[in-house]
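Here you go, sequence then predicted model.
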Amino acid sequence: LHLNVFISISLKQQNRAALEAFEASVCARDEVMECYLMTGDADYLLRVAVADMAALERFILEQLSPIAQVEKIRSSFALKQVRYKTALPLGAGA
């Protein structure tokens, strides 16, 4: 998949029921590679992998926008992956 997109989501409410309902909705989507509950301006940060802009548009309009808890959707595109690793820095700072 050629398009890596980071999507910030703000919810209408931040109560437990709203958070759980939103999380269940996004976890059911194969396009969502990562989902984080955040502090700051947005409630959630998603990393989504899609084939192209048309697929991203479909995902936002058909999957994210209809979720009742969603108030605001903001997306950013990765231009280049500068670093990606999975090894934890165990022993760093010892």
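Here it is on my side, so go on.

Please count neighbours and contacts with C-alpha atoms only from this point.
Will do.

This structure: strands as residue ranges?
For the chain, the strands defined by DSSP state E occupy 3-11, 32-37, 44-50, 70-77.

Distance check, residue 39 against residue 24.
20 Å (CA to CA, to the nearest Å).

burial count for residue 65?
By the measure other CA atoms under 10 Å, the count of residues near residue 65 is 14.

oh, I was asking about residue 16
Using other CA under 10 Å, residue 16 has 9 neighbouring residues.

Kindly report the same for residue 83.
When counting by other CA under 10 Å, one arrives at 5 neighbours for residue 83.

got the strands of the chain as CSV, with mean neighbour count and distance to residue 83 columns?
Converted to CSV, the strands of the chain look like this (neighbours: other CA atoms under 10 Å; distance: least, CA to CA, whole Å):
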stretch, mean neighbour count, distance to residue 83
strand 3-11, 19, 14
strand 32-37, 14, 17
strand 44-50, 20, 15
strand 70-77, 14, 15
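
Presented hereafter is structure B, for comparison with structure A:
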Amino acid sequence: MTRLQLDKTDIQILKLLQAQGRMANQDLAASVGLSPSPCSRRVKAMEEAGIIAGYAALVDAPYFQLTLTAYVQVRLEKHTQAILDAFEQAIDGYDEVLECALLTGSDADYQLKVLVRDMDAFKHFLLEKLTSNPHIAGIRSSFVLKQVKSRTAIPLPELGTQDDKA
């Protein structure tokens, strides 16, 4: 994969696309002070380099009555590669799991972000799916009372700072 040298205009393009992924190229170009063709070439180069990983629609979960978010910490009985791989493969098949992270510095091995309709749906997920894994030694669940901050955009460096040297 080619590593591109990004300039301030590229960073502006990325910030705008993170905020408005469906922005028309002509509007994007005008917003960053380019004509449409060079702007389109920059976006294509960033897509080809893997800097822009893809585009997605952000769907309103409450519209589909998905209103219960839980963070579930999972502790496995053993830490062999085969057990870790099997757990991760099983988790990948559960649509309720939005995120799964392998942790360090915690009693848990994994943290899951789970989105379901209600407590009955969570109970079904927990008892019928998650706990069917024989290698789970413990589970701790916490429920979201209020979402304080949620975003999909990553923080991008301002060029001219130390952060952009990586």
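Noted; the coordinates are in hand. Fair warning: this is a prediction, and the values are worked out from it, not measured in the lab.

returning to that earlier point: make a markdown table from the strands of structure 1 and add distance to residue 58 of structure 1 to it.
What follows is the strands of structure 1, written out as a markdown table (distance: least, CA to CA, whole Å):
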| stretch | distance to residue 58 of structure 1 |
| --- | --- |
| strand 3-11 | 13 |
| strand 32-37 | 13 |
| strand 44-50 | 10 |
| strand 70-77 | 14 |
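
Between those, which one is closest to residue 64 of structure 1.
Of all the strands of structure 1, strand 70-77 sits nearest to residue 64 of structure 1, with 7.5 Å by CA to CA.

how far apart are that closest one and its match in structure 2?
When structure 2 is overlaid, strand 70-77 of structure 1 sits 0.5 Å from its aligned residues on average, using mean CA distance after the TM-score superposition for structure 1.

Which stretch of structure 2 lines up against that strand?
Using TM-score structural alignment, strand 70-77 of structure 1 lines up with residues 136-143 of structure 2.

who touches that stretch?
68, 69, 70, 71, 72, 73, 74, 75, 76, 77 (CA atoms under 8 Å, 6 or more residues apart in numbering).

Quick check: residue 96 of structure 2 vs residue 8 of structure 2, distance?
Remark: distance between residue 96 of structure 2 and residue 8 of structure 2 (CA to CA) = 39 Å.

Tell me which of these two has more neighbours.
The residue with more neighbours, out of residue 96 of structure 2 and residue 8, is residue 96; 19 against 13, by other CA under 10 Å.

Alignment lookup: the more buried one to structure 1.
Looks like residue 96 of structure 2 aligns to residue 31 there (TM-score structural alignment).

Ok, residue 157 of structure 2 next?
Using TM-score structural alignment, residue 157 of structure 2 pairs with residue 91 in structure 1.

and its match, how many residues sit next to it?
Using other CA under 10 Å, residue 91 of structure 1 has 6 other residues around it.

Out of the strands of structure 1, which gets nearest to residue 57 of structure 1?
strand 44-50 (9.7 Å).

chain center to the closest one, what's the gap?
Strand 44-50 of structure 1 sits 3 Å away from the centroid of its parent chain (CA atoms, centre = their mean, to the nearest Å).

now swap in stretch 130-140 of structure 2 and tell me
Averaging C-alpha positions (CA atoms, centre = their mean) puts stretch 130-140 of structure 2 24 Å from its chain's average.
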